[in-house]
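Trainee: Quick one, structure for this:
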Amino acid sequence: MTQLEILAAAGAAPGRLNPVQLFLDADIVVQAVMIGLLLASVWTWMIIVSFSLRMGAVRRRCRDYEDDFWQAENFDALMKERGKKDIASARVAAAGMREWRHSTKGGRVIDRDGLRQRLAATMESQVSAEADELSNRLNFLATVGSVAPFVGLFGTVWGIMNSFFQIGQQQNSSLAVVAPGISEALFATAIGLFAAIPAVIAYNRFSHSVNGLEGRLQRFADRLHGSLSRELETL
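Mentor: This next block holds a predicted model:
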C-alpha cells in the first residue's frame, strides 16, 4: 500500500466510535447478546421509574393514614372508611384489630399474655408480607446487576474468538484485521455494564427504602400493640 493509499484510508476512517455501526458489523451471536442486554436495560429503567413512583405513593399514604389513625376517636370508623384503599399501614392495623375482636368476643375469659403474643405475631406477619410484596420486583434488578456483566463478557469472548478465526482464515495477523472484531466484541461488555450499573445502584437504594418502610410499619404496629395492651388491662 502506497503512502497516498494509507492517507486516503485514514481520511475515510471514522473519527469516533459509532455504536450503531459496531452493532451492525458484529457477529450474529454478539448481536443477540447486545439485544438481550438492551432489553434488560430498558426493563430495568421501567422498574426504576415505576418503583420510585410507587414507593413515594406508599410512604405518603402510610404517613397520612397513621396521622389520621392516632387522631381518630373511633378506630373502627376510620378503618371502615379507608381500609379498602391500598394503604400498608391500614392492612397492618386491620390484622391487629381482627385478632383483637376475635380474641375478645363472646364474653369468655381472656388470656392476656396469649392475646398480646398473638397480636404481636399477627401484625409482624403482616408487616413482613407488606415488605415482601414491595420487594418482589427488585429480584429482577438483582439478577440484571449480577448477570449482565457476565453476559456481556460472553459476547466479548465470542467476538474475540471470531476475530482470531478471521486471522486464521486470512492468514494475516495485522491489527487492521482483528481491531474491528475486537471493538465490536468489547462493545458487548460495555452494554453489559450499562445495564448492570443502574440495576445495582437502584437495587441497593430500593432495598434501603423497603427496609425503611418496614421499620416504619413495625413502629406503627408496636405503637398499636401498646395501645391495645393498655385497653386489655381494662377488660
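Trainee: Could you use CA atoms for every contact and neighbour count after this?
Mentor: OK.
Trainee: And the helices in this protein, which stretches?
Mentor: Taking DSSP state H as the criterion, the chain carries its helices at 3-12, 19-25, 28-71, 75-82, 88-104, 112-135, 138-170, 175-233.
Trainee: For those helices, give me JSON lines that also has mean neighbour count.
Mentor: Converted to JSON lines, these look like this (neighbours: other CA atoms under 10 Å):
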{"stretch": "helix 3-12", "mean neighbour count": "10"}
{"stretch": "helix 19-25", "mean neighbour count": "13"}
{"stretch": "helix 28-71", "mean neighbour count": "16"}
{"stretch": "helix 75-82", "mean neighbour count": "13"}
{"stretch": "helix 88-104", "mean neighbour count": "19"}
{"stretch": "helix 112-135", "mean neighbour count": "17"}
{"stretch": "helix 138-170", "mean neighbour count": "19"}
{"stretch": "helix 175-233", "mean neighbour count": "18"}
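Trainee: Name the nearest residue to the spatially most central residue of the chain, ignoring sequence neighbours.
Mentor: The geometric centre of the chain, computed from its C-alpha atoms, lies nearest to L138 (CA atoms, centre = their mean), at 2.8 Å. Nearest in space to L138, with sequence neighbours left out and distances taken as CA to CA, 6 or more residues apart in numbering, is Y203 at 6.3 Å.
Trainee: separation between that neighbour and V147?
Mentor: With distances defined as CA to CA, to the nearest Å, the gap from Y203 to V147 amounts to 14 Å.
Trainee: what's the answer for A221, then?
Mentor: 38 Å.
Trainee: ditto for E133
Mentor: Separation of E133 from V147 (CA to CA): 23 Å.
Trainee: Then V33?
Mentor: Taking CA to CA as the criterion, V33 is separated from V147 by 12 Å.
Trainee: OK, contacts around the residue nearest to L138?
Mentor: With contact set as CA atoms under 8 Å, 6 or more residues apart in numbering, Y203 has these partners: 138, 141-142.
Trainee: ok, so of these, who is nearest D25?
Mentor: When the contacts of Y203 are ranked by distance to D25 (CA to CA), L141 comes first, at 29.8 Å.
Trainee: contacting residues for the closest one?
Mentor: Going by CA under 8 Å, 6+ apart, the list of residues near L141 reads 44, 199-200, 202-203.
Trainee: Second input sequence below; structure requested for side-by-side comparison:
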Amino acid sequence: MTVPIVDLSANAAATLSPYTLFMQADIVVKVVMAGLLLASIWTWAIIIGFGFSLSGIRRKCLKFEQEFWRTDDIDRFFENRGKENLPSARVLQAGITEWRRSTKQKVVDREGARDRISTALSSAVGGEVDLLSDRLNILATVGAVAPFVGLFGTVWGIMRSFTAIAAQQNSSLAVVAPGIAEALFATAIGLFAAIPAVIAYNRFSHAINKVESGLNRFADTFYATLSRELEHS
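Mentor: Sure thing, here's the model as predicted:
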C-alpha cells in the first residue's frame, strides 16, 4: 500500500500568503485590512517626510542662531535674514517687532517693555512648537487606534469561524482555520501600522523637545540682550 505524500510546505505557503488571506477574508475583515494598510502607508509617509523636514529645521536653526550671535549689527542682520522661513527667524522677528513698538515713544516704560518683549518671545516659541507638533497627532492617533481596529477584525474573523462551525456542524481545523487565520492577519496588520507610529511619535516628540529647548535658549538670551539695551535707552 502506497501512502500519498502531501506537500505541506506548499499548502502552508499558500495559506500564509498575505494576498490569499486577504482575498479569502470576509468583506468586513477586508475593509479593516484595507483601512489599516492605508493608515500604515500614511504613517510611513509622515515618518519619512517629517523626519527629513525636522532634521533640516534643527540644522538650519542652529546655523541661523550661530550667525546671529556673531553679528555686530542686529538691525542689519534682521533686515537681511529676519524674513527666513525658520522658527528661529520668526522668534527673532517677534522680539524685534515688539522692541520697536515699545521703544518708539519718547518716554520708554522699561518694565512694561520687558514684559511685552518676554511675552512676545514666549508666544513665538509656543507657536513654532505647536506648528511642528501638528503631524504628531496623526501618529498618536494611528498608534492608539490601529491595534483596536485590528482587534475588531480579529473578533469578526473568530465570529465567522464559530458561524462556520454552527453551519457545518463540524469543529475540525479545516472549518475554523480560514476564519482564525484572517483574524490573526488583521491583528498583525494593526500592529504593523501601530508599532512604527508609536516609535516615530516618541522619537519626534524628543526631537521637537530639543528644538523647543533651543528656541527657548535663543529667546532668553535675546531677551537679555534687549533688556540691557533698555537700560541705556
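Trainee: circling back: just put the contacts of L141 of the first structure in JSON lines and tack on distance to A10 of the first structure.
Mentor: As requested, those are arranged in JSON lines below (distance: CA to CA, whole Å):
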{"residue": "T44", "distance to A10 of the first structure": "40"}
{"residue": "A199", "distance to A10 of the first structure": "39"}
{"residue": "V200", "distance to A10 of the first structure": "41"}
{"residue": "A202", "distance to A10 of the first structure": "43"}
{"residue": "Y203", "distance to A10 of the first structure": "45"}
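Trainee: Tell me the one among those residues nearest to L119 of the first structure.
Mentor: For L119 of the first structure, the nearest member of the contacts of L141 of the first structure is Y203. The distance, counting by CA to CA, is 32.4 Å.
Trainee: aligned partner of the closest one in the second structure?
Mentor: In the second structure, the residue paired with Y203 of the first structure is Y201, using TM-score structural alignment.
Trainee: From L92 of the second structure, how far out is that match?
Mentor: Look at Y201 of the second structure and L92 of the second structure: by CA to CA, they are 28 Å apart.
Trainee: how close does the nearest residue to G51 of the second structure once chain neighbours are set aside sit to S88 of the second structure?
Mentor: Distance criterion CA to CA, 6+ apart; nearest residue to G51 of the second structure, sequence neighbours excluded, is F204 at 7.7 Å. When distances are taken as CA to CA, F204 of the second structure and S88 of the second structure turn out to be 19 Å apart.
Trainee: ok, now R76 of the second structure?
Mentor: 16 Å.
Trainee: Same check on K30 of the second structure?
Mentor: As for K30 of the second structure, its distance to S88 of the second structure is 47 Å (criterion: CA to CA).
Trainee: residues contacting S89 of the first structure?
Mentor: With the criterion set at CA under 8 Å, 6+ apart, S89 of the first structure makes contact with 62, 65-66, 217, 220.
Trainee: same thing but at 6 Å, please
Mentor: For S89 of the first structure, the contacting residues are C62, taking CA atoms under 6 Å, 6 or more residues apart in numbering as the criterion.
Trainee: swap in R112 of the first structure?
Mentor: Residues touching R112 of the first structure, when contacts are defined by CA under 6 Å, 6+ apart, are absent altogether.
Trainee: corresponding residue for it in the second structure?
Mentor: In the superposition onto the second structure, R112 of the first structure corresponds to R110 when matched by TM-score structural alignment.
Trainee: Skipping its backbone neighbours, what lies nearest I47 of the first structure in space?
Mentor: Nearest residue to I47 of the first structure in three dimensions, chain neighbours excluded: R137, at 7.6 Å (CA to CA, 6+ apart).
Trainee: which position in the second structure aligns with that neighbour?
Mentor: Matched by TM-score structural alignment, R137 of the first structure corresponds to R135 in the second structure.
Trainee: what does G181 of the first structure give?
Mentor: In the second structure, the position corresponding to G181 of the first structure is occupied by G179, as judged by TM-score structural alignment.
Trainee: So its match sits against S161, correct?
Mentor: Yes. Between G179 of the second structure and S161 a contact is recorded at 4.9 Å, counting by CA atoms under 6 Å.
Trainee: before we move on, the earlier item: next, work out how far apart the match of R112 of the first structure and L230 of the second structure are.
Mentor: Between R110 of the second structure and L230 of the second structure the distance is 6 Å, computed by CA to CA.
Trainee: And for A12 of the second structure?
Mentor: A12 of the second structure sits 78 Å away from L230 of the second structure, going by CA to CA.
Trainee: next one: E67 of the second structure
Mentor: Applying CA to CA, one obtains 23 Å for the distance of E67 of the second structure from L230 of the second structure.
Trainee: Same check on E65 of the second structure?
Mentor: Distance of E65 of the second structure to L230 of the second structure, computed by CA to CA: 22 Å.
Trainee: ok, now L62 of the second structure?
Mentor: Relative to L230 of the second structure, L62 of the second structure is positioned 27 Å away (CA to CA).
Trainee: for E84 of the second structure, same thing?
Mentor: 26 Å.
Trainee: Can you tell me how far the nearest residue to T71 of the second structure once chain neighbours are set aside is from A164 of the second structure?
Mentor: If you skip the residues right next to it in sequence, T71 of the second structure has F77 as its closest partner in space, 7.0 Å away by CA to CA, 6+ apart. When CA to CA is the yardstick, F77 of the second structure and A164 of the second structure sit 75 Å from each other.
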